[in-house]
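**Student:** sequence unknown, structure follows:
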């Protein structure tokens, strides 16, 4: 590592690549997959933008409330969509976590010090989100294990379920990394 900014840049690259693949998945012939990919692309690019190390770029004070509003709106959309599919509950938790992190960053006295550890322990909501995403990452990792006898037919890149699962896993890992810095 070349300093404290290196993990941040790795997280930026991971999340941006995941967001880019999710944009590719939006070309799928399956409508539900297209909708999910759009929300996941927003999460990937939003996580990439929020993970830029403060030494490289300190966003203006108004950026964090804007992030909170965007992800708050995405959380409301996920809440509405959760009526039809349980999968959207995970999107609700993810977008809610992003809105929460943006609100914490907006309330911090200095963006450069927002990533510094300290304080009187882990807040309850942060701890709960850490537990949720730890479980999600472990479960997503298990789902990537190959199944005996499962021969896949030729599928377009935008319809590859194992790549979509790997993207979800990487975003879960990214979410854990971001929550650990709060």
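**Tutor:** Yep, it's here. For clarity, every value in this text was computed on a predicted model and none was experimentally measured. Numbering: from 1, shown residues only.
**Student:** contacts, neighbours, all on C-alpha from now
**Tutor:** Noted.
**Student:** So which residues of the chain form helices?
**Tutor:** 5-25, 31-50, 63-81, 87-107, 124-143, 161-180 (DSSP state H).
**Student:** burial measure for residue 94, as a count.
**Tutor:** By the criterion of other C-alpha atoms under 10 Å, residue 94 has 24 neighbours.
**Student:** Now do the same contact list for it.
**Tutor:** Contact partners of residue 94, counting by C-alpha atoms under 8 Å, 6 or more residues apart in numbering, are 43, 75.
**Student:** would you list the helices of the chain in CSV and tack on distance to residue 56?
**Tutor:** Listed next are the helices of the chain as CSV, based on distance: least, C-alpha to C-alpha, whole Å:
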stretch, distance to residue 56
helix 5-25, 8
helix 31-50, 12
helix 63-81, 16
helix 87-107, 16
helix 124-143, 26
helix 161-180, 17
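**Student:** Go through those and name the closest to residue 155.
**Tutor:** Closest of the helices of the chain to residue 155 is helix 161-180, at 9.3 Å (criterion: C-alpha to C-alpha).
**Student:** Next one for the comparison:
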């Protein structure tokens, strides 16, 4: 991606950490977690690789079409999975955005810049920015009540012996099964997507 190096490295770290947690979620005992975790891990690591500063590593010309093909296949899988619930529609938009960014990076040399702009592609960037900005704001607003509720549960648990047992049960929940962490991962990837689209 274009732009200063240190924000790009922060974005690489954020996306790679998110992808690693999504791999952990693939071992979850909850079917809903497992069904989405693989695609989200692919998104996280793909975004991390794409965010590496161009001054450090410039992928060969064949890499971007390969990226586009991989995420196009992921988009087709998201279309099929969308029958199970609306959450997969967000995966479809995300994988579509990755295909778009891959093709844009392939055309990013200066020789193609004016022809690229003349096709109206910035309009696509703007639409994706609006979508992911809205997604980030909505996801953040939904995540705050979860954190408050979790804090309240902990306080109540400390008050009674029975609550302590409940707290122990909550603490025993595997990291891959925690829905609030899954939402935080999706929020992180949404933020990363906004940053990447702005730097495109």
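**Tutor:** Received it, and whenever you're ready, just let me know what you need. Here the structure is a predicted model, which means the values were calculated and not measured.
**Student:** Report the TM-score for the pair.
**Tutor:** The TM-score (TM-score structural alignment, normalised by the length of the first structure) is 0.89; 176 aligned residues with a C-alpha RMSD of 2.3 Å.
**Student:** circling back to that earlier point, out of the helices of the first structure, nearest to residue 154 of the first structure?
**Tutor:** Judging the helices of the first structure by C-alpha to C-alpha, what sits closest to residue 154 of the first structure is helix 161-180, at 12.0 Å.
**Student:** Which residue range of the second structure does that closest one align onto?
**Tutor:** Aligned by TM-score structural alignment, helix 161-180 of the first structure corresponds to residues 179-198 of the second structure.
**Student:** picking that back up, nearest to residue 113 of the first structure, out of the helices of the first structure?
**Tutor:** Residue 113 of the first structure lies closest to helix 87-107 among the helices of the first structure, at 9.7 Å (C-alpha to C-alpha).
**Student:** Tell me the counterpart residues of the closest one in the second structure, please.
**Tutor:** Against the second structure, helix 87-107 of the first structure falls on residues 87-107 (TM-score structural alignment).
**Student:** tell me how far that stretch is from the chain's mean position?
**Tutor:** Put simply, stretch 87-107 of the second structure sits 11 Å off its chain's centre (C-alpha atoms, centre = their mean, to the nearest Å).
**Student:** what do you get for stretch 146-164 of the first structure?
**Tutor:** Relative to where its chain is centred, stretch 146-164 of the first structure has its mean C-alpha point 23 Å off (C-alpha atoms, centre = their mean).
**Student:** go on, stretch 29-44 of the second structure?
**Tutor:** 11 Å.
**Student:** What range does that stretch cover in the first structure?
**Tutor:** Alignment of stretch 29-44 of the second structure against the first structure: residues 29-44, by TM-score structural alignment.
**Student:** contacting residues for the residue located most distally from the centre of the first structure?
**Tutor:** Using C-alpha atoms, centre = their mean, the residue of the first structure lying farthest from its centre is residue 149. It sits 32.0 Å away. By C-alpha under 8 Å, 6+ apart, no residues touch residue 149 of the first structure.
**Student:** Setting aside sequence-adjacent positions, which residue approaches residue 108 of the first structure most closely?
**Tutor:** residue 114 (6.0 Å; C-alpha to C-alpha, 6 or more residues apart in numbering).
**Student:** how far away is the one you found from residue 139 of the first structure?
**Tutor:** Distance check for residue 114 of the first structure against residue 139 of the first structure: by C-alpha to C-alpha, to the nearest Å, it reads 30 Å.
**Student:** who's more crowded, those two?
**Tutor:** Neighbours were counted for residue 114 of the first structure and for residue 139 using other C-alpha under 10 Å; residue 114 has more, 17 against 12.
**Student:** contacting residues around that one?
**Tutor:** 105, 108, 181-182.
**Student:** what about residue 130 of the first structure, distance to residue 176 of the first structure?
**Tutor:** From residue 130 of the first structure to residue 176 of the first structure the distance is 6 Å (C-alpha to C-alpha).
**Student:** same thing with residue 119 of the first structure?
**Tutor:** To residue 176 of the first structure, residue 119 of the first structure is 19 Å away according to C-alpha to C-alpha.
**Student:** Check residue 91 of the first structure too.
**Tutor:** Residue 91 of the first structure is 15 Å from residue 176 of the first structure, by C-alpha to C-alpha.
**Student:** ditto for residue 137 of the first structure
**Tutor:** 9 Å.
**Student:** So residue 75 of the first structure sits against residue 92, correct?
**Tutor:** Yes. With contact defined as C-alpha atoms under 8 Å, residue 75 of the first structure and residue 92 form a contacting pair (5.0 Å).
**Student:** who touches the residue nearest to residue 193 of the second structure when sequence neighbours are not counted in this structure?
**Tutor:** Nearest residue to residue 193 of the second structure, sequence neighbours excluded (C-alpha to C-alpha, 6+ apart): residue 132, at 7.0 Å. By C-alpha under 8 Å, 6+ apart, the contact set of residue 132 of the second structure is 190-191, 193-194.
**Student:** Perfect, that will be all.
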